[in-house]
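> coordinates only, sequence not included:
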């Protein structure tokens, strides 16, 4: 029997295969600092010990990555990196599905345009950089694409009478559960989640809108109960236990991201112009000048390729434009150097516009000359391939073993029973991974200096290392590190880590120690 595969199925399979190979060849082999991935050590370790990661805790990400850590391949960090690649591949696949769903007809131009959009997104530097390391942004992009697909589905589904999709239909409830789960990964997903709720209520029959709103909120709330994993995990006192979320104060401190509140919309006005310029530059870096032109064409000329009966679908396109603006405003005003990662949803939305623009141009060319349209499609695929080749060295993490090597050197050089102070995310999280997740050097006590100011962290140290005596009060000038050092100087060697590329580390030391007085 001959198995028939549609052109769309072949294209989707090719997208998955091509991106899977590209990501596999550039995937970090383990724990990595590549592509600003220093938070990876915290996330991998939290998943491995079922702990609470840095705010907002990311319970959805931690639980899902824990499943990937059970795969029989590589070490824990490598398996968690695979999770990012998996999410990125299927986000690109959703881009294909969305563009294909937007476009009418089954001719080759629509499949080609959707394929170009998916590959363009998958090979964009932002997407690719996060697909090969442990971070939450690939999963966030996946949820964003899924919610956009939900929006599109609901734009097509309502009956002429405007009946609510909640009349005993489990698919709608499942969508709401997924939206709720997405809130447990990254809070920026709250924007498309809120749009999904409002979009569905708008399409409901006027007499059912309040009921529809209530049911959506209830089922989204049920999905967001994934946050209950935080107090449950915290109650077991894992070594990675940000905020002690088993108390109400600690739970709120984590889920509301209190340490980072001042960063949101906290960019000084004097830097706003440079951020806008950086935003424009970054957009060009993702798709090239040709891609930007095609994407803008897709947004402006969407009416030329969308079906005439799809008013709600045309509204969907402009709704994505509003979402892209809001995502961009948040990213540009977030006062950190790596806020560019918040622009991945913008890149995803723009890739959809690229697909619409490609479809319009291909259909226009096909009306004049079929061979000219085929040549245009070939040029588009060549440009995507050229962009992928140019991007590879910028995002390739396959040879980056700095984090693992650093942690191994520190743990090898640390004297027996030492207290090892760390001073930044990179040294802290890489050592947490080696010490807590992999179980190396159980005789040591790791103390993250910047976290000592938090009562929850000091209490966590007391539980994790019963041999330590953590003072109740800081030393002179509020110096907690000095207080901890003085309490143990005569009992254990006291060590401090150094980063090899630190400007003040002239001899490339990774650790310096003072012997105990005993």
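Ah, there it is. What you see is a predicted model, and the numbers here were worked out from it, not measured in a lab. Numbers count the residues shown, from 1 in each chain.
> contacts, neighbours, all on C-alpha from now
OK.
> could you find the closest non-adjacent residue to the residue most central in space within the chain?
When CA atoms, centre = their mean is applied to the chain, the residue found nearest the centroid is residue 137 (0.9 Å). Counting by CA to CA, 6 or more residues apart in numbering, the nearest residue to residue 137 once its immediate chain neighbours are dropped is residue 130, at 6.6 Å.
> that neighbour touches residue 140, doesn't it?
No - with contact defined as CA atoms under 8 Å, residue 130 and residue 140 do not form a contacting pair (10.7 Å).
> can you tell me the element residue 24 falls in?
Secondary structure assigned from DSSP states H and E places residue 24 in helix 7-26.
> so what touches that helix?
The set of residues external to helix 7-26 that reach it, using CA atoms under 8 Å, 6 or more residues apart in numbering, is 85-86, 89-90, 92-93, 96, 111, 115, 118-119, 122-123, 128, 131-132, 392, 395-398.
> the residue nearest to residue 137: neighbour count?
Residue neighbour count, defined by other CA atoms under 10 Å, stands at 26 for residue 130.
> give me the distance between it and residue 102.
27 Å (CA to CA, to the nearest Å).
> do the same with residue 60
30 Å.
> same check on residue 353?
Here residue 353 is placed at a distance of 11 Å from residue 102 (CA to CA).
> which one's more surrounded, these two?
Taking residue 353 and residue 102 together and counting by other CA under 10 Å, residue 353 has the greater number of neighbours (29 against 26).
> contacting residues for the more buried one?
Applying CA under 8 Å, 6+ apart, one finds that residue 353 lies in contact with 117, 294, 295, 296, 297, 298, 299.
> now do 6 Å
Contacts for residue 353 were tallied using CA atoms under 6 Å, 6 or more residues apart in numbering; they are 295, 298, 299.
> here comes the other one, which I'd like you to weigh against the first:
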């Protein structure tokens, strides 16, 4: 009966833990360290990083065959099952140590809700299984001590041996196991037959690594290739990681050991750590073999983590188990002492106290460890596979992003069906090879940036992808997220038909089809919302900062206003518009109050993919370049957009025959403008930016400089009010030169030997696409800063978002206009008080704006005579400094509601 009761109690604890983990496990692909790799490596029976983890790979392969959910979720659930099993085994091991079921249950749940242990249960990683194998070993050895049945001893050694084929750091608990076995039964443990059996189990454990050898020879994907026995030994011993081992010195010990211990205490809590210390004393008195096992294992793991600077939290899994079992023994000792003094409720009181630790863990760690709404990566990379053009190539980026792409390659049949190629090497040679083979290439941010430096014109704007339906998008948001939504009357009926109007999920009513403006602010999972609907005038819903949203307990993170009129909807933070469109608009704040997204729905009522660090950028056709040599070249056409790419070969030491002195700056440009100033600068050039020499010249100084630099034709500079000499760094490179405006004339000369070249940087299609009729130049620290010319401060931000400030009399914006664009623009400005702001487009003075205090959007109609297709000069001339948030570019003049 006692044995049956211990099984039931431990099973209940494991079931409770599994329920917790299943409700908080990541629902699919997640961008967390090695997790994407472990989500697919079992599917293909590949090998992970050393030591290869053959046992995990095989187990995850089998688990991945279960026909439930997506592959990534199934492998995440493998960790949940392993962690829950560990919880059950710890409860069973505690009861075998003589701990009462109540205390054993409380200890198990304390382990289950620790931050690190819980985290390992919600993602695909090797650590949960590592903890399970250690707990299984401890539980089996505990049963052996209790029953003296050899089968339990060999079961424990078998668990240890399996662990050798999973996470080789399990060897650090070996000394504790040896001490335990010899202390319990030295005659049995040291018998040659027993030793032979142990060595046989060890051999079987290490034989799992033959899997790495076989799969390497079969050509399987892997990070631990080993075709020979010496290579396999290097994989097993983790030769790659020797650089992470610290020198075994006193300095390392005093520096690292306190950090490791502090992380252990943070995991279990100070009360549990204190109880574990008491448990050491209890076991030293009552059960020294168990003390050798638990304390020896704990010491081995702590020593390993002290001298190996890897993922400490994961490596500490056996230490978490050992510490909680020691804490259970400490509680047991205290209970025994109290019961001797006839305190009959001591066990109950102690169990309740331990349960409070578990409850505190639960409350403290829930928000951070609940990954159930971590769906962005799975949505994004699924969309990438299904929405990129067929026969696309995806360039390699970094370890994490590449593994997420590989997950799709190995798990999503559409990847092969659509003939996509993953991990194209991000080098000029490979890009030219694949692009020349007819593939459309895409790169993530860092690879796109590097290749732009090599002259490859990757878009600055992201490639548009769709997230999915509005309902799916809202379902993916965490409970407690604040949602603001507005739809103009002309779109409400269509939006209802598309199921693109949020209702019950944010506590709002579902409107009936009608011609009405609608605005609503609600909370995911809320019972009520702030709603406004009006058929004749503007509808607006407002919630002030810190005010509860509707009848919920969730407060607004800022002053939020959702508003809709006949043909336009907008959402504001304070007075600033964060999104404006003729389509329905949506803004989302996380439960912590962070603005997650502000976007307009598509014509089909779908949600566009929010911007993120994994945005993709398309490679466009290479532009024609202009050769530049000692004879000089006219680059006016190349610089028509205000930006040019210059590529310079390694300069030679040859003397420039056209000038009197050796050229110390072999690439020299002259840029001029008839009226306004320029501010040439290098973009993303790092320290080389400081080597750029820019001087404005005029009169005799200009004539002398032109003559000295070998520019014989001076007529190009006649009538120019501002002429600049620009000397690039005297080194090989690819230089993005921004002129800070639109130059009227540019010439260059290269005297460093060989041939340099210049190519235009076309930014005309690089604005944010808000909807089918509106693009937006939003001031930010991304590529949109390239549109800011002379007269602006660096981009800064406040709670409403980023902006730039005019820092002199007027400031210039480079405004790209396509065919039919820029008939009207909407400029969002902030002023400290009312003032007049002059507007000039390409030198043509338009009607000035009357600007009020705070943020406001001001519409500007640009006549056809003042604008042209391509890059335009927009000059904002305030009387006092103003802030610029964004400029919306409409494809056509907006309609107005017909009079009634």
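That came through fine. A quick note: this is a predicted structure, and the numbers were derived from the prediction, not measured.
> what does the residue nearest to residue 137 of structure 1 align to in structure 2?
Using TM-score structural alignment as the criterion, residue 130 of structure 1 maps onto residue 120 of structure 2.
> just residue 430 of structure 1 next, same as before
In structure 2, the residue equivalent to residue 430 of structure 1 is residue 404, according to TM-score structural alignment.
> any idea how far residue 37 of structure 2 is from that match?
For residue 404 of structure 2, the distance to residue 37 of structure 2 equals 7 Å [CA to CA].
> which of these two has more neighbours?
residue 37 (28 against 23).
> the more buried one matches what in structure 1?
Alignment note: residue 37 of structure 2 maps to residue 42 in structure 1; criterion TM-score structural alignment.
> so how far is residue 196 of structure 1 from its match?
The gap separating residue 42 of structure 1 from residue 196 of structure 1 is 31 Å, by CA to CA.
> all strands for the stretch 301-450 of structure 2, in order.
Remark: strands assigned in the stretch 301-450 of structure 2 by DSSP state E, counting those that start in this stretch are 392-395, 421-424, 440-443.
> helices and strands around the last one, which ones?
Contacting strand 440-443 of structure 2 under the criterion 3 or more CA pairs under 6 Å, 6 or more residues apart in numbering; DSSP states H and E are the following elements: strand 392-395, strand 617-618.
> could you do the first one as well?
Packing partners of strand 392-395 of structure 2 (3+ CA pairs under 6 Å, 6+ apart): strand 421-424, strand 440-443.
> with structure 1 overlaid, how far apart is the first one on average?
Pointing back at strand 421-424 of structure 2 there. Superposing on structure 1 places strand 421-424 of structure 2 at an average distance of 3.1 Å from its equivalents, by mean CA distance after the TM-score superposition for structure 1.
> how about the last one?
Superposed on structure 1, strand 440-443 of structure 2 shows a mean distance to its aligned partners of 3.2 Å (mean CA distance after the TM-score superposition for structure 1).
> just how off-centre is that strand within its chain?
The chain centroid and the centroid of strand 440-443 of structure 2 are separated by 20 Å, computed with CA atoms, centre = their mean, to the nearest Å.
> what of the first one?
In terms of CA atoms, centre = their mean, the centre of strand 421-424 of structure 2 is found 20 Å from the chain centre.
> need the contact partners of that strand.
Contact with strand 421-424 of structure 2 is made by 393, 394, 395, 396, as judged by CA under 6 Å, 6+ apart.
> mind listing what's buried in the helix holding residue 24 of structure 1?
Buried residues in helix 7-26 of structure 1, counted by 16 or more other CA atoms under 10 Å: 8, 11, 12, 15, 16, 19, 20, 22, 23, 24, 26.
> now for residue 239 of structure 2: what does it line up with in structure 1?
Residue 239 of structure 2 maps onto residue 258 of structure 1 when the alignment is built from TM-score structural alignment.
> helix or strand: which one has residue 494 of structure 2?
Element membership of residue 494 of structure 2, judged by DSSP H and E, is helix 489-497.
> give the aligned range of that helix in structure 1.
For helix 489-497 of structure 2, there is no aligned range in structure 1, judged by TM-score structural alignment.
> repeat that for stretch 757-776 of structure 2.
Counting by TM-score structural alignment, stretch 757-776 of structure 2 has no counterpart in structure 1.
> and residue 231 of structure 1? What does it align with in structure 2?
Under the alignment (TM-score structural alignment), residue 231 of structure 1 pairs with residue 213 in structure 2.
> show me what contacts its match?
Contact partners of residue 213 of structure 2, counting by CA under 6 Å, 6+ apart, are 226, 227.
> for residue 201 of structure 2, see how far away it is.
Taken as CA to CA, the span from residue 213 of structure 2 to residue 201 of structure 2 is 20 Å.
> again, but for residue 340 of structure 2
Shown here: residue 340 of structure 2 relative to residue 201 of structure 2, a distance of 45 Å by CA to CA.
> between those two, which is the more surrounded one?
Of the pair residue 340 of structure 2 and residue 201, residue 201 is the one with more neighbours under other CA under 10 Å, namely 19 against 10.
> can you tell me the SS state at the more buried one?
Here residue 201 of structure 2 is helix, with the state taken from DSSP: H, G, I helix; E, B strand; the rest coil.
> nearest to residue 266 of structure 2, out of the strands of the stretch 301-450 of structure 2?
With distances scored as CA to CA, the stretch of the strands of the stretch 301-450 of structure 2 nearest to residue 266 of structure 2 is strand 421-424 (39.7 Å).
> list the buried ones in the closest one?
Buried positions in strand 421-424 of structure 2, judged by neighbour count with 16+ other CA under 10 Å: 421, 422, 423, 424.
> run through who's touching stretch 67-77 of structure 1.
Applying CA under 6 Å, 6+ apart, the contact partners of stretch 67-77 of structure 1 are 30, 31, 79.
> and of these, the nearest to residue 403 of structure 1?
Using CA to CA, the shortest approach to residue 403 of structure 1 within the contacts of stretch 67-77 of structure 1 belongs to residue 31, at 5.9 Å.
> need the contact list for the closest one.
Per CA under 6 Å, 6+ apart, neighbours of residue 31 of structure 1: 77, 403, 404.
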